[in-house]
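Student: Provide a 3D model corresponding to the input given below.
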Amino acid sequence: MAGQTLYDKLWNSHVVSQRDDGSCLIYIDRHLLHEVTSPQAFAGLELANRAPWRLSANIATPDHNVPTVKKERSKGVIGIKDEISRLQVLTLDENCAKFDIAEFTINDGRQGIVHVVGPEQGLVLPGMTVVCGDSHTATHGALGCLAHGIGTSEVEHVLATQCLVQQKSKNMQIRVNGQLGEGVTAKDVVMAIIAKIGTAGGTGYAIEFAGQVFEEMSMEGRMTVCNMAIEAGARVGMIAVDQTTIDYVKDRPYAPKGEQWEQAVAYWRTLYSDDDAVFDAVIEIDGSQIAPQVSWGTSPEMVVDVTDRVPTPQMAQDETQQEGWLRAYEYMGLQAGQPVTDIKLDRVFIGSCTNSRIEDLRSAAAVIKGRKVADTVKEAIVVAGSGQVKQQAEAEGLDKLFIEAGFEWREPGCSMCLAMNADKLEPKEHCASTSNRNFEGRQGNGGRTHLVSPAMAAAAALAGHFVDVREF
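Tutor: Model prediction:
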């Protein structure tokens, strides 16, 4: 019998029952909640007169709608100007109090983006099944767990039963070997992967990232990669447990202690794909050939090296891709064939569940130290992923470096990743963003998003246009 993949092991250890059609009832270990996808789920519980099945499995924090400007944030929920946003956060507070679910509220020092808070608190552990009403739940797979986003009706189902009906995915392994060049980050790696396989390349698969590049990558970098597995078409992205994983989890507030820690580690060390495991698809990439990446269009697969040009229609693989490119040129206000470094920027955003951890802020700060944001950039903001990340950055003096360079130092939240709060682009503004999606209107109606790493965003802020961070 062939060995098991990491996905097989995680799936099989959580199957409660299997139906004749192949669908399975899966037990869920950790359920993360935020203000956007939970109100209807809680309302459904109340209408059915049901209570959450296992309170301790749930944890909540507001993130999408919270203001990041200190003056507004200091007022708490009433400081949220938008009525709908304020209502969603208030409703989360009320529901968590009513159903006795733990919540890191708006000005709790532990509050932050749910996909940053979960790992840093030790709420998400290797071997777990993890769900949240948010597609970027794939982030948590970096810890060697099975994590994916769910819809609002499924949020209610998990609250009520601690289980979820699922169809098993196929297995894909993406191997990246070789040594990354200086200035090339985890964000560049995952963007290069998506550029290669496309946004539908992982559809129907659970992706395991493997190879030298990921083995040598920090946990924070691994989270960035797994975060964007969803942009590659997969619901699940994961990386095998190793010593890096165990060292990261150790001594986290909610991590096991004492004898339970030793027992947990013994199990976690089994969470890898067996040598004779069979994958349905294997993709291999040479990491030494990856350069800093920039997205030019309106899909995460519309990506090129910073030293390249916007592709021309003649380079499209087929008519459908060519049509997509033509629409993207128009929306983004770009010319086919123009150098990426000619793209001028109006705003710069460093943050989001993809790139708002301490490692990300350090890499950006290293670029801007002693320099100034270009006068042509209207706004450059840095938004830590959580209160704890912000506190650590301030203890290291990173906030002062950003402020001296001309950046705004903001309070934790999803911020300009998506147009669901006060941080939005104006029509036709170009933004260098460390977030995960560059769809039309993602950061604001008519806004033009270019995805980059934190270091690339920082360099672009200084120059006022895209530059190769390796020159810094």
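Student: for the rest of this, base every contact and every neighbour count on C-alpha atoms.
Tutor: Fine.
Student: in this structure, where's the longest strand?
Tutor: When the chain is parsed with DSSP state E, its longest strand is strand 170-177.
Student: and it, what does it pack onto?
Tutor: Strand 170-177 is packed against strand 205-210, helix 212-215, strand 281-286, with contacts defined by 3 or more CA pairs under 8 Å, 6 or more residues apart in numbering; DSSP states H and E.
Student: would you map the helices across the stretch 301-450 of the chain?
Tutor: 319-332, 358-368, 387-395, 398-405 (DSSP state H, counting those that start in this stretch).
Student: what about Leu45, neighbour count?
Tutor: The local packing of Leu45 (other CA atoms under 10 Å) involves 17 other residues.
Student: does anything pack onto the strand or helix carrying it? Which helices or strands?
Tutor: Assigned by DSSP states H and E, Leu45 belongs to helix 39-47. Other elements packing on helix 39-47 under the criterion 3+ CA pairs under 8 Å, 6+ apart are helix 83-99, helix 152-161.
Student: what packs against the longest one?
Tutor: So the one you mean is helix 83-99. Using 3+ CA pairs under 8 Å, 6+ apart: helix 83-99 touches helix 39-47, strand 102-103.
Student: contacts for the shortest one, please.
Tutor: The list of residues contacting strand 102-103 from outside it, by CA atoms under 8 Å, 6 or more residues apart in numbering, reads Ser56, Asn58, Ile59, Ala60, Thr61, Asp93, Cys96.
Student: compare with the first, here's sequence two:
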Amino acid sequence: MTDTKNAQTLYDRLWSDHVVARGQQGRDLLYIDRHILHEVSTPQSFELLRENHLEVRRPETQLAVPDHAVPTRDRGAGIREELARRQVALLEANCRAFGIEYIPLTDERQGIVHVIAPEQGFTIPGITIVCGDSHTATHGAFGALAFGIGASECGTQMATQCLWQTRAKTMRVTFTGALPAHVTTKDMILALIGRIGASGGSGYALEFAGEAVRAASMEARMTLCNMAIEAGSRVGLVAPDDTTIAYLDGRPRAPQGRSWDQAVAHWRTLRSDDEAFEREVEIDAAALAPQVTYGTSPDQVIGVDETVPEASRHTMDYMGLNVGQPLAGLPVDYAFIGSCTNSRIEDLRAAAALIRGRTVAPGVTAMVVPGSTMVKRQAEAEGLDKLFTAAGFEWHEAGCSLCVAMNGDRVPEGKRSISTSNRNFEGRQGAGARTHLASPAMVCAAALAGRIVDVRKEHVS
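Tutor: Prediction:
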């Protein structure tokens, strides 16, 4: 049994392994192994370098790709929106000037930062990895200490490879039991956020554990960690295991040969001591129903078979709902499968499995946006694109698309969207848009029915 006095969590180990200097009041200078960049959060970062006459300390640890502002349809026509066009061009020019590898829109590796970095093996266990995006917590699924940073911190990291950070407390979230059929890790994380609230994880690093987590694929674990930020935490973690190692084996940037064997041996040591956590939360995964949000925050969520609880009048008016109203049966206008939360091949397969010759309901705009060009190519090789398009779904190029509504894809005011993305804030998918978050299968089922439905009743095994 571990001495409780010396017990450590995975977060503690990762943090200690990267401390360069101890500061005051829990702040330490951390060495940052890797940095991923996109076009929206980095213009000021490069200006910081120029203004201070600084170079990028280790360009080989940086990887850049445009994703947020890029169009996902008619890409051959170029970027029509001027701001987006300037942002993408500026990222490319800055990367060229500072010697950073840039993945252009025409590259088969292009896609959303939090999808492509794991695909390329740029994300591996045991490292620190940052990005100017709050959903960088995604990479914690690999047992990496990953978190979002601000624009000035992006510049500081490029120049020094270090950042001052405040150490968090630790919380273990254990999902006991096995997930029922047609319930997913998206439902798990939404249920957690509903339980502890949108600020329940504030000041904590979350580690996900339990039978349902161990059984999850890497794609599913990335979904889980992606939304740790929606619970108020900057960090979500899953300890690396055989599933992690199998996913990374052979990836372009993963260690090779003898280095691979040494890396795997180290990764297997990245574990938490049971006695080390400062807070424990337990959820019975076997009892979960498919989750759907009803309000304007991810913690305003219920099972699809429940009715809308009390919320502020403003929230109810914005969403056009009433207390006590069932969500099942609520008509939808838009259905979006995509975003850094649910746009991987596993997500697309889960949605496509529901089609079975059915078509999108009249009046519903349904779109599928793969998270990367590699996901898109794989889906096309499996014929998923033909299934979707034959059913009336739009099939897009890779990018953030309707998750952020800054790239030509928007939900009109007053229209209702069911979405696999991570945020349902007011205006997130367009000014006045009403967004319900759910899993890929739930979104597909709603698109086909024209209303929110319980996928467990729609799905034929």
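Student: list the TM-score for the superposed pair.
Tutor: The TM-score (TM-score structural alignment, normalised by the length of the second structure) is 0.97; 454 aligned residues with a CA RMSD of 0.8 Å.
Student: the helix holding Leu45 of the first structure aligns to what range in the second structure?
Tutor: Matched against the second structure by TM-score structural alignment, helix 39-47 of the first structure falls on residues 43-51.
Student: buried stuff in the matching stretch?
Tutor: Pro43, Ser45, Phe46, Leu48, Leu49 (16 or more other CA atoms under 10 Å).
Student: that stretch vs the first structure, average offset?
Tutor: On superposition with the first structure, the mean distance recorded for stretch 43-51 of the second structure (mean CA distance after the TM-score superposition for the first structure) is 0.9 Å.
Student: ok, and what's touching stretch 18-31 of the second structure?
Tutor: Trp15, Ile32, Thr128, Gln161, Cys162, Leu163, Trp164, Gln165, Thr166, Arg167.
Student: who are the contact partners of the closest residue to Arg235 of the first structure other than its chain neighbours?
Tutor: Nearest in space to Arg235 of the first structure, with sequence neighbours left out and distances taken as CA to CA, 6 or more residues apart in numbering, is His148 at 5.7 Å. Contact partners of His148 of the first structure, counting by CA under 8 Å, 6+ apart, are Val130, Val131, Cys132, Asp134, Ser135, His136, Thr137, Ala138, Arg235, Val236.
Student: His148 of the first structure falls within a strand, correct?
Tutor: Yes - counting by DSSP: H, G, I helix; E, B strand; the rest coil, His148 of the first structure falls inside a strand.
Student: circling back to that earlier point, could you dump the helices of the stretch 301-450 of the first structure to JSON lines with distance to Arg175 of the first structure?
Tutor: Below are those laid out as JSON lines (distance: least, CA to CA, whole Å):
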{"stretch": "helix 319-332", "distance to Arg175 of the first structure": "26"}
{"stretch": "helix 358-368", "distance to Arg175 of the first structure": "23"}
{"stretch": "helix 387-395", "distance to Arg175 of the first structure": "30"}
{"stretch": "helix 398-405", "distance to Arg175 of the first structure": "34"}
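Student: compile those into JSON lines and extend it with columns for mean neighbour count.
Tutor: Output for the helices of the stretch 301-450 of the first structure, formatted as JSON lines (neighbours: other CA atoms under 10 Å):
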{"stretch": "helix 319-332", "mean neighbour count": "16"}
{"stretch": "helix 358-368", "mean neighbour count": "20"}
{"stretch": "helix 387-395", "mean neighbour count": "19"}
{"stretch": "helix 398-405", "mean neighbour count": "20"}
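Student: do a quick rundown of the strands in the stretch 151-300 of the second structure.
Tutor: 162-166, 169-176, 204-209, 235-237, 279-284, 291-293 (DSSP state E, counting those that start in this stretch).
Student: out of those strands, the one nearest Asp454 of the second structure is which?
Tutor: Closest approach to Asp454 of the second structure among these (CA to CA): strand 291-293, 9.4 Å.
Student: could you give the residue range in the first structure aligned to that closest one?
Tutor: Using TM-score structural alignment, strand 291-293 of the second structure corresponds to residues 293-295 of the first structure.
Student: now do stretch 385-398 of the second structure
Tutor: The aligned range for stretch 385-398 of the second structure is 399-412, by TM-score structural alignment.
Student: what is the end-to-end distance of the matching stretch?
Tutor: Stretch 399-412 of the first structure stretches 13 Å from its first residue to its last (CA to CA, to the nearest Å).
Student: what's it in contact with?
Tutor: 63, 67-70, 73, 111-113, 365, 368-373, 379-387, 390, 393-394.
Student: just the buried residues of these.
Tutor: 63, 67-69, 73, 111-113, 365, 368, 372-373, 379-387, 390, 393.
Student: would you check that Leu145 of the second structure makes contact with Ile124?
Tutor: No - the criterion here is CA atoms under 8 Å, and Leu145 of the second structure misses it with Ile124 at 9.9 Å.
Student: who has more neighbours out of those two?
Tutor: Neighbours were counted for Leu145 of the second structure and for Ile124 using other CA under 10 Å; Leu145 has more, 32 against 27.
Student: circling back: could you identify which of the helices and strands packed on helix 39-47 of the first structure is most buried?
Tutor: Most buried of those, by mean neighbour count (mean count of other CA atoms under 10 Å): helix 152-161, with a mean of 21.
Student: what's that helix in contact with?
Tutor: For helix 152-161 of the first structure, using CA under 8 Å, 6+ apart, the contacting residues are 28, 31, 37-38, 40-42, 44-45, 50-54, 58, 132-133, 163-164.
Student: one more time with 7 Å, if that's ok
Tutor: Residues outside helix 152-161 of the first structure that contact it (CA atoms under 7 Å, 6 or more residues apart in numbering): 37-38, 40-42, 44-45, 50-53, 133, 164.
Student: so the closest residue to Ser386 of the first structure other than its chain neighbours versus Gln88 of the first structure, what's the distance?
Tutor: Distances taken as CA to CA, 6+ apart put Gly112 closest to Ser386 of the first structure, at 3.7 Å, once the chain neighbours are dropped. Per CA to CA, Gly112 of the first structure is found 16 Å from Gln88 of the first structure.
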